[in-house]
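Chemist: Following is a predicted model, sequence given first.
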Amino acid sequence: MATAEQTFVIVGAGLAGAKAAEALRTGGFDGRIVLIGDETDRPYDRPPLSKAYLQGTTEREKIYLHPAGWYTDHDIELRVGTPVTALDRTEHEVVIDGVERLGYDKVLLTTGSSPRRLQVPGADLGGVHYLRRVTDCETMKAAFAAADRVVIVGAGWIGLETAAAARAAGCAVTVVGRSKLPLLAVLGAEVAETYAALHRDHGVELRLNSGVREIVGEDNRATGIRLTDGTVVEADAIVVGVGIVPNTALAETAGLAVDNGIVVDEHLATTDPDVFAAGDVANTFYPLLGTHLRLEHWSAALNQGPVAAENMIGRVTAYDQVPYFFSDQYDSGMEYSGYVPHGSYDSVVFRGDVAAGEFIAFWMQDGRVLAGMNVNTWGVTDAIDALVRSGERVDPAKLADPDELLRYLADRVPGGAR
C-alpha cells in the first residue's frame, strides 16, 4: 500500500490527470503528488472547446476543473507550462525540460493526444486551424467572428461540432468528408443520415465522398481548398478535424508496450508495475467487451484517472465502464452508450420520432443491444447501459415501442438490473 513517504507523479494535466490527483487525495493518499502539464493553463475540460465555449455561451472560468487555489489547498504540486521530456524507468525518474530530474514511486501517464495534421500542399498557411487546446479555441472563435465563409475538413464529431459553432457565428459553412455520410464509420448509414439531414437543415453544404488535394492561398494565408475533383471552395478560415494521434513518445522511448496508444490492462497498468496510463493515450483492456480499446472520449478520461489512482495506491480496481460519449450540435443533444465494432451490427432499431429529432437508436447484433444513442431524449442512459451490459437478447419490437418503459425492459433483462 502507498505511504506518506512516496511520490506519485502524474504527467499530463488534463481531465484524466487532474481527476487522478483528486482521487488520490480523496482516497487517502497522503504522500507527495506532482501534477505536470505542458500547457500554461490549469486543468480544464475539453468538450466546451468545440461546443459552448467556442460559441461564446459560457465563460472561460467555467471550463476549469477546479478553482485556482484548489491544488494548493489539497497539497498537490501543479506545475504548468512544464514539458516532461523523458521517463527513466531504471532510475524511477521523469526528466523535465531535458534538465531537471524528479524521482517517483509511481507515475501516471495522461499525456493525451494531438490533432492529426493534414498532409497536403498549403497545409502550413495562415488561417488553417486545429482544435485541441483552449488557445486553439480562442483563435478559432476570433476567426469565426471575422469570417464570412468557413470550410471544415473532416466530417467527424469535431468537424460537425465546429461546423455548428461556425453557423452560430453567422458563417457560411462547407464540410468536406471522405465518406458518403458524416460519421459513417462511427454510426453506420442508418443513423449517420440523421446528422447529414441535421446539418443540411441548418444551411451547411456537405461535400462528401471528397478529399482535399491542396490548400490554396496568397500572401501566406489560406483562401480556400482544392478538392480531389479539382473544384476550389473559397474560405476565410479553414478548420481541420481529421482525427487525433496519441502522445506516446515518452512511453515509446521508455520501452513500454505501445500499440495505438500505451497498452494497459483493466487496472490501467502498463508492462511496468510502477507506470500507469489513462485517457486518450491509453489503449485499455475492457473486461466487459473482452478487447483493448483506445477511446478518445471525455468519459474515458473522467473515469480512468480515478481507477488508475486506486491501483497506484494498491487497491486493485478494474475499469469496467460501458463506453460513453455525448455531443451537442445546434438544438440537438445526444448521448451514446456502448461500443459497435465497425460493421458488426445487423440491425438498427429506432424508438421515438426520428423526423422530429427526438429518438433513441439501438444497434443490435443477434438480438443483443451493442449500443444505444439517445437524441433529445433524457434520463435513459442508465437503462441503455444496463441493456448493453447484460449481453442478453431483447425483443426489438419492445425496444421500438415507446409505450414500453425502457427502465422496465432493462430491469427485466437477465443481468440487466442495476
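Modeler: Perfect, I can see it now.
Chemist: only C-alpha atoms for contact and neighbour calcs from this point on.
Modeler: OK.
Chemist: and the closest residue to Ile360 other than its chain neighbours, how many residues sit next to it?
Modeler: Once flanking residues are discounted, Ile360 sits nearest to Asn374: 4.3 Å by CA to CA, 6 or more residues apart in numbering. Other residues within reach of Asn374, judged by other CA atoms under 10 Å, total 25.
Chemist: hang on, isn't Asn374 packed against Gly338?
Modeler: No: here Asn374 lies out of contact with Gly338, judged by CA atoms under 8 Å, at a distance of 11.7 Å.
Chemist: List the buried residues of the lengthiest helix in the chain.
Modeler: Of all the segments of type helix in the chain, defined by DSSP state H, the longest one is helix 184-201. Counting neighbours by 16 or more other CA atoms under 10 Å, one finds that the buried residues in helix 184-201 are 184, 186-188, 191-199.
Chemist: do stretch 338-347 as well
Modeler: Within stretch 338-347, the residues that count as buried by 16+ other CA under 10 Å are 338-340, 345.
Chemist: From these, pick the one nearest Val95.
Modeler: Checking the buried residues of stretch 338-347 against Val95 with CA to CA, the nearest one is Tyr339 at 37.4 Å.
Chemist: So what's the residue count around the closest residue to that closest one other than its chain neighbours?
Modeler: The shortest distance from Tyr339 to any non-neighbouring residue, by CA to CA, 6+ apart, is to Ala371 (5.6 Å). Ala371: 25 surrounding residues under other CA under 10 Å.
Chemist: Ala371 is in contact with Tyr336, isn't it?
Modeler: Yes: under the contact definition of CA under 8 Å, Ala371 touches Tyr336, with a separation of 7.1 Å.
Chemist: just the helices in the stretch 301-418 of the chain please.
Modeler: The residue ranges that make up the helices of the stretch 301-418 of the chain, judged by DSSP state H, counting those that start in this stretch, are 381-390, 396-400, 406-412.
Chemist: Comparison target below:
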Amino acid sequence: MSLASVVIVGAGQAGFQVATSLRQAGYGGRISLIGDEPGLPYQRPPLSKAYLLGKIGATNLLFRPENFYTEQRIELRHDRVTAIDRQNRRVLLEGGEALAYDHLVLATGAHNRPLPVPGAELEGVFGIKTKIDADTLAPLAKQARNVVVVGAGFIGLEFAAVAVSLGSAVHVLELGDRPMARAVSREMSELFSQAHHRWGVHLDFRQGLTRVIGENGRVTGVETSDGRILDADLVVFGIGVIPNTQLASEAGLDIANGIKVDANLLTSDLHISAIGDVACFPCLQNDEQPTRLESVQNAVDQGRTVAARLMGKPAPYGALPWFWTDQGDMKLQIAGLSNGYDSTVVIGSPDSAQLSVLCFRGDQLIAVESCNRPGDHLAARKILSRPPQLSPTEAAAAGFDLKAWEAANRD
C-alpha cells in the first residue's frame, strides 16, 4: 500500500473503527487517532442508561485497554485539530504541531443542539453527550426529586426511565404528538407511551419550554409554553444534535447537512474521507438521497468501508441501517429506515410488551421495529439485506412468524 500515513480526526466509534480495521487488514503505515477528550476512546450509548445507573463502570465503557493502542501502533493523541492544510496535506493541532497525512479521515461526530431558552446556563441543566456529562449528572440524578426532560427522543426517554427508577418524579416535554416520532411508527410510539406511563413518567406532548427558572444560579423549575410552572431540581434535554462540520467547512469541503461524501465516503477532496455522525452520504435504503445517520452500526460499517478502500478494496457503502434503545425493561431494535412508510403489519402482543411492527412502502418492506423480540430483529436484518421481499399480504396472514419466514426463504 502506498499510503505512509493515515490521520483520523475523532476518537469515537467511527474513528476507532477505521484505525482498528486498517491494522486488521495488514496496514503497516502510521496511524494517528486524534481525540479532544481526555482518557481512552469509549462507547457512548451506555452513558444515558447503564453507566448512569452504575451497572457498568468506566473501564467497561472502553473500546480497548491502553496497551491495545501500543501493541497495534495506533498513536492516540489528546489534542484538538484547529485547521486542515489541504494543499500540504497536514492538520494543525492546538498544541502547535503540524501532522502530515497521505489520507485524512474526518470522524468529528456531532454535538448536542443547545437548549434555546433563557436560563439554560443554570446549574442542573444538562445534555448528555460525553463521559464528563454523565459523570457530573450521575450523582445529581440519584438525589433529584423533580426532573424535567426536554425531548421524547431516544436520549430523553432513556434518561427518563433511569430517573424514574431512581425515585424521581419525571415530567417529559415534547413538541411532537408522540414519543420518538421521527424514528418509529405510531404503534411502537403507543407501546412506549404506555410503558412510561406504567413506570410513572408524565409525558406532556405538543408542549415546549419558554424558560428555565433558577435561584442562586441553580435550576428550580421551568415554564412551559402554555404558561405552567413545573418544579425541577434537574433538567435534562435531548433535542437533537448538530454535526461538527466547522473544521471541514473552513477547509473548503462541501457541506450539506454534514460533510458531503459520495458512495465511497469520499469528500470533495479525494485525500479526505468523512464517516459517522458527521457524514452525509447517498443512502441506498433511502433511495440514494443524501442522508446522515447517528448510530453505532453506521459508524462501525462506514469505518470498515473506508479502511477497506484504503487497503485497495473499494466498494460503495450500502450497509443496512439498524438502531436500538433500552428504556426500563423495554429493548427496541430497528432494522432499516421507515421514511415514507404507508402501511404497517403488527405481530406479537402489546399486552406482554413483545411486539414487532413491519413497515411497508407500497408492497416493499422497508423497516422492522421490534420490542423485546430479538429474534424478529435478527430475522429482519437478514430479510432487508437481500431478496426475496416479504409482502404485506404474507405478513398479515394468521399465525405469521417472521423468523420462520426468513428461514424458509433463504437463498
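Modeler: Received it, and whenever you're ready, just let me know what you need. Worth saying up front: this structure is predicted, and the values here are computed from it rather than measured.
Chemist: corresponding residues in the second structure for the longest helix of the first structure?
Modeler: For helix 184-201 of the first structure, the aligned range in the second structure is residues 181-198, judged by TM-score structural alignment.
Chemist: how far is the matching stretch from where the chain is centred?
Modeler: 19 Å (CA atoms, centre = their mean, to the nearest Å).
Chemist: what do you get for stretch 164-179 of the first structure?
Modeler: Centre-to-centre, stretch 164-179 of the first structure and its host chain are 20 Å apart (CA atoms, centre = their mean).
Chemist: Give me the contacts around that stretch.
Modeler: Stretch 164-179 of the first structure is contacted from outside by 50-51, 54-55, 144-145, 147-155, 159-160, 163, 199, 202-211, 329-330, using CA atoms under 8 Å, 6 or more residues apart in numbering.
Chemist: Show me which of those residues are buried.
Modeler: For the contacts of stretch 164-179 of the first structure, buried by 16+ other CA under 10 Å: 50-51, 54-55, 144, 147-155, 159-160, 163, 199, 204-208, 210-211, 329.
Chemist: Count the residues that sit near the equivalent of Val348 of the first structure over in the second structure.
Modeler: The alignment partner of Val348 of the first structure in the second structure, by TM-score structural alignment, is Thr344. Around Thr344 of the second structure sit 21 other residues, with neighbours defined as other CA under 10 Å.
Chemist: List the contacts of His202 of the second structure.
Modeler: By CA under 8 Å, 6+ apart, His202 of the second structure lies in contact with 170-172, 196.
Chemist: Could you rerun that using 6 Å?
Modeler: His202 of the second structure sits next to His171 when contact means CA atoms under 6 Å, 6 or more residues apart in numbering.
Chemist: Just give the nearest non-adjacent residue to Thr64 of the first structure, would you?
Modeler: Actually, residue 64 of the first structure is Tyr. It isn't Thr. Leaving aside its sequence neighbours, Tyr64 of the first structure sits nearest to Tyr44 (CA to CA, 6+ apart; 4.0 Å).
Chemist: Show the contacting residues for the one you found.
Modeler: Shown here is Tyr44 of the first structure, whose contacts under the criterion CA under 6 Å, 6+ apart are 63-65.
Chemist: and if we set it to 10 Å?
Modeler: Contacts for Tyr44 of the first structure (CA atoms under 10 Å, 6 or more residues apart in numbering) come out as 13-15, 18, 60-66, 133-134.
Chemist: So which of those residues sit within helices?
Modeler: Among those, the members falling in helices are 15, 18, 134 (criterion: DSSP H).
Chemist: so the first one touches Gly37, yeah?
Modeler: No: the pair Leu15 of the first structure and Gly37 fails to qualify as a contact (CA atoms under 10 Å) at a distance of 11.1 Å.
Chemist: Tell me which of the two has more neighbours.
Modeler: For the pair Leu15 of the first structure and Gly37, the greater number of neighbours falls to Leu15 (27 against 24), based on other CA under 10 Å.
Chemist: what's the neighbour count on Ile262 of the first structure?
Modeler: Look at Ile262 of the first structure: counted by other CA under 10 Å, it has 30 neighbours.
Chemist: Which position in the second structure pairs with it?
Modeler: Taking TM-score structural alignment, Ile262 of the first structure has Ile259 as its aligned residue in the second structure.
Chemist: What separation do you get for the nearest residue to its match once chain neighbours are set aside and Ala263 of the second structure?
Modeler: Nearest-residue entry for Ile259 of the second structure: Ala279, 4.9 Å, with adjacent residues in sequence omitted and distances by CA to CA, 6+ apart. Distance from Ala279 of the second structure to Ala263 of the second structure, counting by CA to CA, to the nearest Å: 11 Å.
Chemist: what touches both of those two?
Modeler: With contacts taken as CA under 10 Å, 6+ apart, the residues that reach both Ala279 of the second structure and Ala263 are Pro290.
Chemist: Who has more neighbours out of these two?
Modeler: Ala279 (35 against 17).
Chemist: ok, the residue most central in space within the first structure - contacts?
Modeler: Taking CA atoms, centre = their mean, the centroid of the first structure lies closest to His297, which sits 2.8 Å from it. Contacts here follow CA under 10 Å, 6+ apart; on that basis His297 of the first structure touches 46-47, 279-280, 323-326.
Chemist: who wins for neighbours among these?
Modeler: Among the contacts of His297 of the first structure, where neighbours are counted by other CA under 10 Å, the top count belongs to Gly279, at 32 neighbours.
Chemist: Surely it is in contact with Thr248?
Modeler: No: under the contact definition of CA under 10 Å, Gly279 of the first structure does not touch Thr248, with a separation of 11.9 Å.
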